[in-house]
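S.K.: can you look at this prediction? I've put the sequence above it.
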Amino acid sequence: MTTHDPPWYRRFVDSTIFWPLMALAALLIFNAFSSPSFFDIQVRDGHLYGSLVDVLNRGSIGIILAVGMTLVIATGGVDLSVGSIMAISGAVAALLLTETSQPFPVVIVAALSASLIAGAINGVLVSIVGIQPIVATLILMVSGRGIARYITGEKVIALVDDQFSPAFDFIGNGHFLGLPFTVTLFVLLFLATLLIVRRTAVGLFIEAVGANPNASRAVGIHAHGVKIAVYMFSGLCAGIAGLIDASNINAADTVNAGVFTELDAIFAVVVGGTALSGGRFSLTGSLIGAILLQTLLTTMYTFGVAPDVAPVPKAAVILFVCLLQSDVFRRMVFRRAKA
């Protein structure tokens, strides 16, 4: 560190994860005083249970979607179709499990392959055809749920046969090392993604395409390929989330699967400090943002807030954190406070 570098605490305060972390800490402190049982952890049959574990378990889908959404937004795009891709993934898995005798690994590969194809379609529409990301992904958002309903024959496919349900049930309801298996899934996905984008040139390519696509092409970066790849990765993340969702209820509910999850994923990414304009991104910030939103929802449900009312305080918290991340807003507030 040179003499001109700011101290570590100043770099931390100026980082994109500072305010989401402060909001999460404030929420946890509020729970510590108002509902101490929020931090109670129980061990039953070698498994951990408690509100904190529920936050990680129920927030796993949002975290997985936020990981994929982060890379899409970093390229200057957005993916509104992740909820519909979740429905498609669950529908493919449930149909193969109930109507065929395919081995379980083949079922998982088929469901995730369908998700990758959906993501590739989004990527081609955005990068090759040149459709605006919000319009291109809106097409699959609308049509994808219809495709999922066609796959299931417009009915809910229940998984009740003991011959195939235990392995599938483990995805959303199993435990590994005492924690829900969903926690293991999002931790592995997050670490693998973080390793790839920060220890290889992939992250630099994504940021370059998001900051200036024309300049990135001029220096030899295949901008079209990068965009298709990130949309495919977002589709893969949505496919994994769809398997978790279907496994949680042991059924493929194409009407309710993944509804509004795309908005929560975008909120988590924005709260985590990644700009919708593209360029620099923070996977860690998106992780914190997703955990913050799920902690807020769990807190509200603990205090009996109705699910129909819950989006209002959630929106207020998102707005507040985003304003705190704005240098202009902080200067304006602190200048008035000083005056």
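M.R.: Cool, got the structure. Numbers count the residues shown, from 1 in each chain.
S.K.: C-alpha from now on. contacts and neighbour counts both.
M.R.: Noted.
S.K.: chain center to the lengthiest helix in the chain, what's the gap?
M.R.: Among the segments of the chain that qualify as a helix by DSSP state H, the longest is helix 223-249. Helix 223-249 sits 10 Å away from the centroid of its parent chain (CA atoms, centre = their mean, to the nearest Å).
S.K.: what helices or strands is that helix leaning on?
M.R.: Helices and strands touching helix 223-249, by 3 or more CA pairs under 8 Å, 6 or more residues apart in numbering; DSSP states H and E, are helix 60-74, helix 82-99, helix 104-124, helix 165-173, helix 202-211, helix 213-218.
S.K.: from residue 159, how far off is the nearest residue in space to residue 254 that is not next to it in sequence?
M.R.: Excluding its sequence neighbours, the residue lying closest to residue 254 (CA to CA, 6 or more residues apart in numbering) is residue 87, at 5.1 Å. Note on residue 87: its distance to residue 159, by CA to CA, to the nearest Å, is 15 Å.
S.K.: now do residue 170
M.R.: 13 Å.
S.K.: which parts of the longest helix of the chain are buried?
M.R.: 223-224, 226-248 (16 or more other CA atoms under 10 Å).
S.K.: with stretch 127-141 instead?
M.R.: Neighbour-count burial for stretch 127-141 [16+ other CA under 10 Å]: 127, 133, 135, 136, 137, 138, 140, 141.
S.K.: the first one belongs to a helix?
M.R.: Looking back up the chat, that one is residue 127. Yes - assessed by DSSP: H, G, I helix; E, B strand; the rest coil, residue 127 belongs to a helix.
S.K.: ok, and the closest non-adjacent residue to it?
M.R.: Residue 127 sits nearest to residue 224 (CA to CA, 6+ apart), 5.2 Å away.
S.K.: this is the other structure I want to compare:
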Amino acid sequence: MKLVRTALAHPLVWPVVTLVLLTLLDLAHNSAFLSIRMLDGHLFGAPIDILNRAAPLVIVSLGTTLVIATRGIDISVGAVVAIAGAAAATVLADDPSQVGLALAAALGTGIAAGVWNGLLVAFVGMQPIIATLILMVAGRGIAQLLTGGQIIPIGAPGYLVLGDGYLASVPCSVWIALAAIAATALLVNRTALGLFIRAIGINPVATRLAGLRSASIVFGVYVFCGVASAVAGILASSNVRSADGNNAGLLLELDAILAVTLGGTSLAGGRFSLAGTVLGALIIQTLTYTTYSIGVPPEATLVVKAAVVLVVSVIQSATIRALLARHLQRVLPSARTRPIVEASE
């Protein structure tokens, strides 16, 4: 019983259970769901497709995780994805050989967006949702100005390989996402930055009074989120071979926030889990795949996604976990005798 209570209390248990249940549902509908085959030297199959499609969301969600951990929010990430793709496509439209310049332009827009959000939140003192809402609205307009309101095709092979190419038979976007996960994990787990971010999220006033330069750290977190969004914009535009200022990254900010919360990160700040965020992103992408594969009508897809997210979020709440634990104590005889034995010892 103690083992069950410990498992139920672990923040990653419900995301893992949700992902397993979705996988079982897909297997029930398609027995070859987990099969992976080699075709023309590349790995193909539903799991590879899910990982490939989830890569931009994973990268954006990493930046969103750190922002939320500082009691912030960034709802402009979808717009930054669109701006980054539009900036890269604009450069490549003039000269397809300027792949390096296109990447620099995309990353530069991400840095600029992060600096803008960070200045408003950390130094001006504006509420994070309002500060990022400004860029969410204006950023979509900036992306459309860059593209002239048109979809700009991208044909540079050196750029397209990032989102549509393969390395060692695995999509390059998956490798890039893995590199982003590793770099972020090293940053927050092997340096004092992770501790500082948690401290700011728990009590920003106390950390400031303790001498920690919390404003600079919050500013850096928003810049990091902007860069992560730009990388996702590069992968997204490369994968679809075009830049669309109107639809690129649309509603991605909502999926990123859902991925973060499904992974166990607290919206109140101070507690975050990168592993949980990655699981949350995979849940959302797997759920999207599942709804299409089992024949859910496109107009009902968002409703189904919302219902699943609601159920998982409710199960993850502390109140529901306590109710489950009390129910198990009533059902399992060992649960009633265990505390008495432990007390006598």
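M.R.: In hand now; what should we look at? Remember, it's a predicted structure, so these values are computed and weren't measured experimentally.
S.K.: which residues touch the counterpart of residue 281 of structure 2 in structure 1?
M.R.: Under the alignment (TM-score structural alignment), residue 281 of structure 2 pairs with residue 290 of structure 1. Applying CA atoms under 8 Å, 6 or more residues apart in numbering to residue 290 of structure 1 gives the contacts 59, 62, 63, 66, 264, 265, 268, 269.
S.K.: rewinding a little: residue range for the longest helix of structure 1 in structure 2?
M.R.: Using TM-score structural alignment, helix 223-249 of structure 1 pairs with 214-240 in structure 2.
S.K.: do the same with stretch 60-69 of structure 1
M.R.: By TM-score structural alignment, stretch 60-69 of structure 1 lines up with residues 55-64 in structure 2.
S.K.: right, and residue 207 of structure 1 touches residue 280 too?
M.R.: Yes - the criterion here is CA atoms under 8 Å, and residue 207 of structure 1 meets it with residue 280 at 5.5 Å.
S.K.: what sits in contact with each of those two?
M.R.: What both residue 207 of structure 1 and residue 280 touch, as defined by CA under 8 Å, 6+ apart, is the set residue 74.
S.K.: so for the two, which sits in the more crowded spot?
M.R.: Legend: neighbour count by other CA atoms under 10 Å for residue 207 of structure 1 and residue 280, higher for residue 207 (22 against 19).
S.K.: that one maps to what in structure 2?
M.R.: Using TM-score structural alignment, the equivalent of residue 207 of structure 1 in structure 2 is residue 198.
S.K.: one step back: residue 170 and residue 159 of structure 1: who's more crowded?
M.R.: The residue with more neighbours, out of residue 170 of structure 1 and residue 159, is residue 159; 22 against 17, by other CA under 10 Å.
S.K.: map that one onto structure 2.
M.R.: Residue pairing (TM-score structural alignment): residue 159 of structure 1 is matched to residue 154 of structure 2.
S.K.: residues in contact with its match?
M.R.: 89, 92, 93, 160, 238, 241, 242, 243.
S.K.: do that again at 6 Å, thanks
M.R.: Counting by CA atoms under 6 Å, 6 or more residues apart in numbering, residue 154 of structure 2 touches 241, 242.
S.K.: how close does it sit to residue 91 of structure 2?
M.R.: In this view, residue 154 of structure 2 and residue 91 of structure 2 are 10 Å apart by CA to CA.
S.K.: likewise residue 290 of structure 2?
M.R.: Distance from residue 290 of structure 2 to residue 91 of structure 2, by CA to CA: 37 Å.
S.K.: which of the three states applies to residue 48 of structure 1?
M.R.: Applying three-state DSSP: residue 48 of structure 1 is strand.
S.K.: now for whichever residue in structure 2 pairs up with the residue nearest to residue 254 of structure 1, how many residues are close by?
M.R.: Residue 87 of structure 1 maps onto residue 82 in structure 2 when the alignment is built from TM-score structural alignment. Other residues lying near residue 82 of structure 2 total 34 when counted by other CA under 10 Å.
S.K.: I figured residue 82 of structure 2 hits residue 250, correct?
M.R.: No - counting by CA atoms under 6 Å, residue 82 of structure 2 stays clear of residue 250, with 8.3 Å between them.
S.K.: just give me the match in structure 2 for residue 144 of structure 1.
M.R.: In structure 2, residue 144 of structure 1 lands on residue 139 (TM-score structural alignment).
S.K.: er, residue 198 of structure 1 actually
M.R.: So, by TM-score structural alignment, residue 198 of structure 1 is matched to residue 189.
S.K.: burial of that match, as a residue count?
M.R.: Summarising burial for residue 189 of structure 2: neighbours were counted as other CA under 10 Å, giving 12.
S.K.: what about it, distance to residue 252 of structure 2?
M.R.: Distance, residue 189 of structure 2 to residue 252 of structure 2, using CA to CA: 27 Å.
S.K.: same check on residue 12 of structure 2?
M.R.: Look at residue 12 of structure 2 and residue 252 of structure 2: by CA to CA, they are 23 Å apart.
S.K.: ok, back up a step: the match of helix 223-249 of structure 1: average distance to aligned residues in structure 1?
M.R.: Aligned to structure 1 and superposed, stretch 214-240 of structure 2 gives a mean residue distance of 0.8 Å (mean CA distance after the TM-score superposition for structure 1).
S.K.: the residue lying closest to residue 298 of structure 1 once chain neighbours are set aside: neighbour count?
M.R.: In this structure, residue 298 of structure 1 finds its nearest non-sequential neighbour in residue 55, 6.7 Å apart by CA to CA, 6+ apart. As a burial measure, residue 55 of structure 1 scores 21 neighbours (other CA under 10 Å).
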